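>>> One predicted model, sequence on top.
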Amino acid sequence: MTDTRAAWDTYAAQRPERRPVNARGESTWFNWTQYEDHGPGAELLELAPGSRALDLGCGKGGNAAHLATLGMTAVGIDVSQAQLRAAEKRWGSLPGLVLHQADAVAFLRETDDVYEAVYSVYGALWFTDPALLLPAVRERLRPGGVLAFSQRPAVEGCYGCQASYIPRGADEDPLVVKRWDYEPQTWERLLKWHGFTDVRAHVLPAPAGRRTVGTLIVQAHRSSHTRIQGRPPVGA
């Protein structure tokens, strides 16, 4: 079975560094999509200066670093030491940025901290069983706090737990990690069942060009009520 940390360390070596500046000349920015200078920004998190935000699968730290420059405490976690080394090298001197090497579910279950927002950009919300992760997220969010995440849309007919392949050398088999793919309406039902409200899930189209795959973006708020009892939604 693939070692998860080794898989994401391998992935880290294949990912380019974030550009020094974006199209607007900014040295930090928030990006939800797989495309440069496309889509919404940090406003989806509905944060005020002084808020605490948790990045589940922070990678090389660009999004968390941007929140830190806006006056938030931005906590980033990732299982990959290679990703975090890159984050520390570029952003480690920023006040308000805190980085941890940890599994998302384990971190959420072990911490006593609470957050105004929890988010994941092609991160742990895609690569962790939602039956385990969503209850753990809800416990660490303040009532009314925002959960937001983005990932590639599901391939039609391929829903639930799927395999993602991380390539290695030409004569090596790829590393395999699990991901969870659902249609927007299934994510909405699943989040509501786990105690979230005001759930909005949609696919943002790709920018003009040859690439056509959009980005699934989901935003929800933590309800102050206990989650619904019973069986989870069909297909989730």
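Arrived safely, thanks for sending. If you're wondering where the values come from, they're calculated on a predicted model, not measured in any experiment. Residues are numbered from 1 along each chain as shown.

>>> rest of the way, CA atoms for contacts and neighbours
OK.

>>> tell me which element Ser150 is part of?
Taking DSSP states H and E as the definition, Ser150 sits inside strand 141-151.

>>> ok, and what's touching the next helix or strand after that strand?
Reading on from strand 141-151 to the C-terminus, the next helix or strand found by DSSP H and E is strand 160-166. Under the criterion CA atoms under 8 Å, 6 or more residues apart in numbering, residues 7, 10-11, 129, 174-182, 235-236 lie in contact with strand 160-166.

>>> and the residue of the chain positioned farthest from its centre, which of the three is it?
Most distant residue from the mean C-alpha position of the chain: Asp171, 31.5 Å away (CA atoms, centre = their mean). Secondary structure for Asp171, judged by DSSP: H, G, I helix; E, B strand; the rest coil, is coil.

>>> In contact with it: list those residues for me.
Applying CA under 8 Å, 6+ apart, no residues qualify as near Asp171.

>>> Could you verify that Glu116 is part of a helix?
No - going by three-state DSSP, the assignment for Glu116 is strand, not a helix.

>>> close enough to count as contact, it and Arg138?
No - applying CA atoms under 8 Å, one finds Glu116 not in contact with Arg138, separated by 11.0 Å.

>>> Which of those two has more residues huddled nearby?
Just comparing Glu116 and Arg138: by other CA atoms under 10 Å the higher neighbour count belongs to Arg138, 26 against 23.

>>> can you pull the contacts of the more buried one?
His194, Gly195, Phe196, Arg222.

>>> For it, give its distance to Glu110.
In this view, Arg138 and Glu110 are 14 Å apart by CA to CA, to the nearest Å.

>>> contacting residues for Thr10?
Residues near Thr10 by CA under 8 Å, 6+ apart: Ile166, Arg168.

>>> Could you do His38 as well?
Asn31, Pro207.

>>> And for His194?
His194 neighbours (CA under 8 Å, 6+ apart): Leu134, Pro135, Arg138, Arg227, Ile228.

>>> again with Tyr122
Gly57, Phe149, Ser150, Gln151, Arg152.

>>> circling back to that earlier point, and the contacts of the strand holding Ser150?
Contacts for strand 141-151 (CA under 8 Å, 6+ apart): 32-33, 44-46, 114-123, 125-126, 215-224.

>>> before we go on, here's another structure to hold up against the first:
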Amino acid sequence: MTDARSAAWDAYSQSKPQRRQTNAKGENTWFNWTQYADHGPGAELLALNPGDTALDLGCGAGGNLAHLATLGVKAVGVDISAKQLDKARERWPDVDGMELHQGEALAYLGETFTVFDAMFSVFGVAWFTDPALLLPVVHATLRPGGVFAFSQRPPVEGCYGCQASYIPRGPDEDPAIVKRWDYRPDTWCSLLKGYGFPEVTATVLLAPEQDKRTTGTLLVRAVRGDHAHPL
């Protein structure tokens, strides 16, 4: 199953161009939570300081990770797709402070000895992993008071829980199918509080007014409580 998922995300990688050289402000690196360019909040949601350590769950081509590294954060990324990580190394060869790992996020979280100051997922692992499996290990690997934040598309009304995502492959191949988990904002708040994150906000950011698309971005931010939570 891991090989099939890796191949699916390798195929996805080939369909996406590299991040732009600069954004609308002329910045070489930047943080983007949404599927729209130059839209929404930035890295401030993670409440990180220079010297802190952050983990990107499903770092892809590394754009958000590179930005954190330029802020003096130890920026660690894990992704199941080797091709995505190749793109990260190609796009950001001169950025110090980035550490990339290839493999399953749950396996990495179960093996690491690092306690992170923040973890995040931008249309990544938090969307494509059963929260019953992910949230306990995120809680266990995040320092008390640390931030866990993620973004993804909002759910289609009435389609909640485990859903199917279809990733295009070659012209002569059927799409790859991967699972994703969709919930309403209030459900995410309840889930996270149940796993030891007492401070949670979950909102849908509307698409930019000038964009013809209408789908917003679900953005969830949670703060880990002071007490250990049993796995």
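Received, thanks. Nothing here was measured: the structure is a model prediction, and the numbers come from that model.

>>> care to give me the TM-score?
Superposed pair, TM-score by TM-score structural alignment, normalised by the length of structure 2: 0.96. Supporting alignment: 229 aligned residues with a CA RMSD of 1.3 Å.

>>> Report the contact partners of Thr4 of structure 1.
Val79, Val177.

>>> ok, back up a step: would you mind listing the two of the contacts of strand 160-166 of structure 1 that lie farthest apart?
Thr10 and Gly235 (31.3 Å; CA to CA).

>>> filter the contacts of strand 160-166 of structure 1 to the buried ones?
For those, a burial check counting by 16 or more other CA atoms under 10 Å picks out 7, 10-11, 129, 175-182, 236.

>>> so the residue nearest to the spatial centre of structure 1, which of the three states?
Central residue check for structure 1 by CA atoms, centre = their mean: the C-alpha nearest the mean position is that of Ser120, 1.3 Å away. Secondary structure, three-state DSSP: Ser120 of structure 1 is strand.

>>> hang on, it packs against Ala53?
No - counting by CA under 8 Å, Ser120 of structure 1 does not reach Ala53; the two are 10.7 Å apart.

>>> mind listing what Leu204 of structure 1 touches?
Gly39, Gly214, Thr215, Leu216, Ile217.

>>> By how much does the one helix or strand Ala74 of structure 1 maps to deviate from structure 2 on average?
For Ala74 of structure 1, the host element (DSSP H and E) is strand 73-78. Strand 73-78 of structure 1 differs from its equivalent in structure 2 by a mean of 0.3 Å after superposition (mean CA distance after the TM-score superposition for structure 1).

>>> what's the next secondary structure element after that strand?
Scanning onward from strand 73-78 of structure 1 (DSSP H and E), the first element met is helix 81-91.

>>> Go through that next one and flag the buried ones.
Residues of helix 81-91 of structure 1 classed as buried: Gln81, Ala82, Gln83, Leu84, Arg85, Ala86, Ala87, Glu88, Arg90, Trp91 (neighbour count, 16+ other CA under 10 Å).

>>> With distance to Thr73 of structure 1 added, can I get these in TSV?
Below are these laid out as TSV (distance: CA to CA, whole Å):
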residue	distance to Thr73 of structure 1
Gln81	21
Ala82	22
Gln83	20
Leu84	17
Arg85	19
Ala86	19
Ala87	16
Glu88	16
Arg90	17
Trp91	14
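
>>> For stretch 149-163 of structure 1, list every residue counted as buried.
Neighbour-count burial for stretch 149-163 of structure 1, counted by 16+ other CA under 10 Å, picks out Phe149, Ser150, Gln151, Arg152, Pro153, Ala154, Tyr159, Gly160, Cys161.

>>> what ranges do the strands span in structure 1?
For structure 1, applying DSSP state E gives strands covering 52-56, 73-78, 97-101, 115-121, 141-151, 160-166, 175-181, 196-204, 215-222.

>>> mind checking which of those strands is nearest Met1 of structure 1?
Of all these, it is strand 175-181 that lies closest to Met1 of structure 1, at 8.1 Å by CA to CA.

>>> Quick one: average offset of the closest one versus structure 2, please.
Mean for strand 175-181 of structure 1 is 0.4 Å (mean CA distance after the TM-score superposition for structure 1).

>>> tilt between that strand and strand 141-151?
With axes from the mean of the first three to the mean of the last three CA atoms, to 10 degrees defining the directions, strand 175-181 of structure 1 sits at 120 degrees from strand 141-151.

>>> Are there helices or strands packed against strand 175-181 of structure 1, and which ones?
In terms of contacts (3 or more CA pairs under 8 Å, 6 or more residues apart in numbering; DSSP states H and E), strand 175-181 of structure 1 is packed against helix 4-14, helix 124-127, strand 160-166.

>>> go again using 6 Å as the cut-off
If you count contacts as 3 or more CA pairs under 6 Å, 6 or more residues apart in numbering; DSSP states H and E, strand 175-181 of structure 1 packs onto helix 124-127, strand 160-166.

>>> Determine how far the first one lies from the middle of the whole chain.
In this case it means helix 124-127 of structure 1. Relative to its parent chain, helix 124-127 of structure 1 has a centroid offset of 6 Å by CA atoms, centre = their mean, to the nearest Å.

>>> now do stretch 11-27 of structure 2
Mean-position distance between stretch 11-27 of structure 2 and its chain equals 16 Å (CA atoms, centre = their mean).

>>> same question, stretch 199-214 of structure 1
17 Å.

>>> Stretch 204-222 of structure 2 now?
The answer for stretch 204-222 of structure 2 is 16 Å, by CA atoms, centre = their mean.

>>> End to end on it, go ahead and measure it.
15 Å.

>>> Can you give me the buried ones in it?
Result for stretch 204-222 of structure 2 [16+ other CA under 10 Å]: buried residues Val204, Leu205, Ala207, Pro208, Thr215, Gly216, Thr217, Leu218, Leu219, Val220, Arg221, Ala222.

>>> Just give me the closest of these to Lys25 of structure 2.
Distances from Lys25 of structure 2 to those, taken by CA to CA, are shortest for Pro208, at 16.6 Å.

>>> So the residue nearest to the closest one when sequence neighbours are not counted versus Asp211 of structure 2, what's the distance?
Leaving aside its chain neighbours, Pro208 of structure 2 sits nearest to His39 (7.1 Å; criterion: CA to CA, 6 or more residues apart in numbering). Per CA to CA, His39 of structure 2 is found 11 Å from Asp211 of structure 2.

>>> All good on my end, thank you.
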